[in-house]
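In: Build me a model:
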Amino acid sequence: MIRLLLRLPEAGVAGTWPTERACRNRLIATRWPDGVRCPKCENAIVGFLKTRQNFYCKSCLLQFSAQSHSIFHRSHVNLLSWFRAAELLIRYNAHHPDLNYPTGHDLRDVLGISYAAAHALKRKSLSELLQPDGGLLGRCVAVGSAVSAPSNVPVGSSEELLWFYHRIAN
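Out: Modelled structure (predicted):
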């Protein structure tokens, strides 16, 4: 989480992607850096249905959105809330990994969603963010360049952890 914290945008998630459209464009750029591909057959020849805001594969005819077949699939929570929740989880867990913050109630209050949705969002987001690269959600919100400790600091050591904490404090 510390590596993700160091890569969060300075303006914060809401300042960097203030609208749902901006979040969707960020998701598309992160998920398909070389252009949109069909999640079913991996075909790169896709069209876009403006009225439905969906893509369609010209090979297998699958219709899909930017969220389809990802952590965001079938979620009723908008992308901006997912991104804001990820930022909160990264900030809290980088500083206090032993505490269970923010709670589902905290996320409910900040995001203005139901407790059940906030609890599910937290569980799914943490699972994704704890992947080695932060998963798709982490790659969406952590946009800065990757930060590594100097080469003389052993990877995975307590020295590396102290180096990162010192970097956060300054």
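
In: Every contact and neighbour count from this point should use C-alpha atoms.
Out: OK.

In: who's in contact with residue 12?
Out: residue 87 (Cα atoms under 8 Å, 6 or more residues apart in numbering).

In: One more sequence to fold, the one below, so I can look at both together:
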Amino acid sequence: MNSRELTEIELENVHWWSLERRLPVEGVERYFRTDKDRRERFIKVRWPDGPVCIKCGSGNLGIVETRAVFQCKECRHQFSPTAGSILHRSRVDLAGWFRAAEMIIREGDAGFSEYSRRYRVSSQTLADRLGIEYVAAHRLRKILLADMGRGGAGLMSEVICIVTSETPAGIVPDSLAHFDWLFAERSPPSFDEDILRTLMG
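Out: Purely as a prediction, here's the structure:
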């Protein structure tokens, strides 16, 4: 049996294909329908044990409802759920970040060449579909690729990849068998018209 180690490009494919399997079948925008849904999911992933002050670390927080921000009851510091994260001070709202992360995972087959491995979805495509400036889309794409790529912190992939996907017994992660299984299981996206329309913007 061939048990060679995977190439870097094959490992890239394993990584992105694994994330794709964990995306909600109905699409991210349908699954997280409201700003409240997206905000609560982001908070849950960022602070699994409950939010804490980004300034002093206290968990004794209140909420300023009119501004949708936390206020620390110890140091009085106010901060949004995204403050201090990769989304810090971004003018793109949570819906835009969720959509962009999904597009990068769904629409960027790593392929088998250095060019296709680096390409994924383009900055211009993100700009067009999200209705934002190219510069903002380029920054968004760069941040998301670093975060969701191999070796990244994986904040946004954990936020939107909500489906549990287990590797079959006997298959070692990142092995040739793992690659072959993902390749065999993977099929081109078959979205209904509503999901396709959502992704296309």
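
In: Quantify their similarity with the TM-score.
Out: After superposition, the two chains reach a TM-score (TM-score structural alignment, normalised by the length of the first structure) of 0.90; 169 aligned residues with a Cα RMSD of 1.9 Å.

In: tell me the strands in the first structure, going along the chain?
Out: For the first structure, applying DSSP state E gives strands covering 46-49, 54-57, 63-64.

In: Including distance to residue 109 of the first structure, could the ones you listed go into a markdown table?
Out: Listed next are those as a markdown table, based on distance: least, Cα to Cα, whole Å:
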| stretch | distance to residue 109 of the first structure |
| --- | --- |
| strand 46-49 | 35 |
| strand 54-57 | 31 |
| strand 63-64 | 31 |
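
In: right, and these - which one's nearest residue 19 of the first structure?
Out: Of all the strands of the first structure, it is strand 54-57 that lies closest to residue 19 of the first structure, at 17.9 Å by Cα to Cα.

In: Please work out which residues of the second structure line up with the closest one.
Out: Using TM-score structural alignment, strand 54-57 of the first structure lines up with residues 69-72 of the second structure.

In: still on that earlier bit, in a markdown table, list the strands of the first structure along with mean neighbour count and distance to residue 29 of the first structure.
Out: Formatted as a markdown table, the strands of the first structure follow (neighbours: other Cα atoms under 10 Å; distance: least, Cα to Cα, whole Å):
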| stretch | mean neighbour count | distance to residue 29 of the first structure |
| --- | --- | --- |
| strand 46-49 | 15 | 15 |
| strand 54-57 | 19 | 14 |
| strand 63-64 | 19 | 15 |
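
In: how near is the equivalent of residue 18 of the first structure over in the second structure to residue 24 of the second structure?
Out: Residue 18 of the first structure maps onto residue 33 of the second structure when the alignment is built from TM-score structural alignment. Separation of residue 33 of the second structure from residue 24 of the second structure (Cα to Cα, to the nearest Å) stands at 12 Å.

In: next one: residue 37 of the second structure
Out: The value you get for residue 37 of the second structure to residue 24 of the second structure, if Cα to Cα is used, is 14 Å.

In: Compare neighbour counts for those two and give me the winner.
Out: residue 24 (18 against 11; other Cα atoms under 10 Å).

In: Can you tell me what the more buried one aligns to in the first structure?
Out: By TM-score structural alignment, residue 24 of the second structure lines up with residue 9.

In: what does residue 156 of the second structure give?
Out: In the first structure, residue 156 of the second structure lands on residue 137 (TM-score structural alignment).

In: what do you get for residue 128 of the second structure?
Out: Aligned by TM-score structural alignment, residue 128 of the second structure pairs with residue 109 of the first structure.

In: what about that match, how many residues close to it?
Out: With other Cα under 10 Å as criterion, residue 109 of the first structure counts 13.

In: for residue 115 of the second structure, same thing?
Out: Count around residue 115 of the second structure with other Cα under 10 Å applied: 10.

In: Which of the helices or strands spans it?
Out: Secondary structure assignment for residue 115 of the second structure, by DSSP states H and E: helix 114-119.

In: That helix: how far from the chain's middle?
Out: Using Cα atoms, centre = their mean, to the nearest Å, the mean C-alpha position of helix 114-119 of the second structure is found 19 Å from that of the whole chain.
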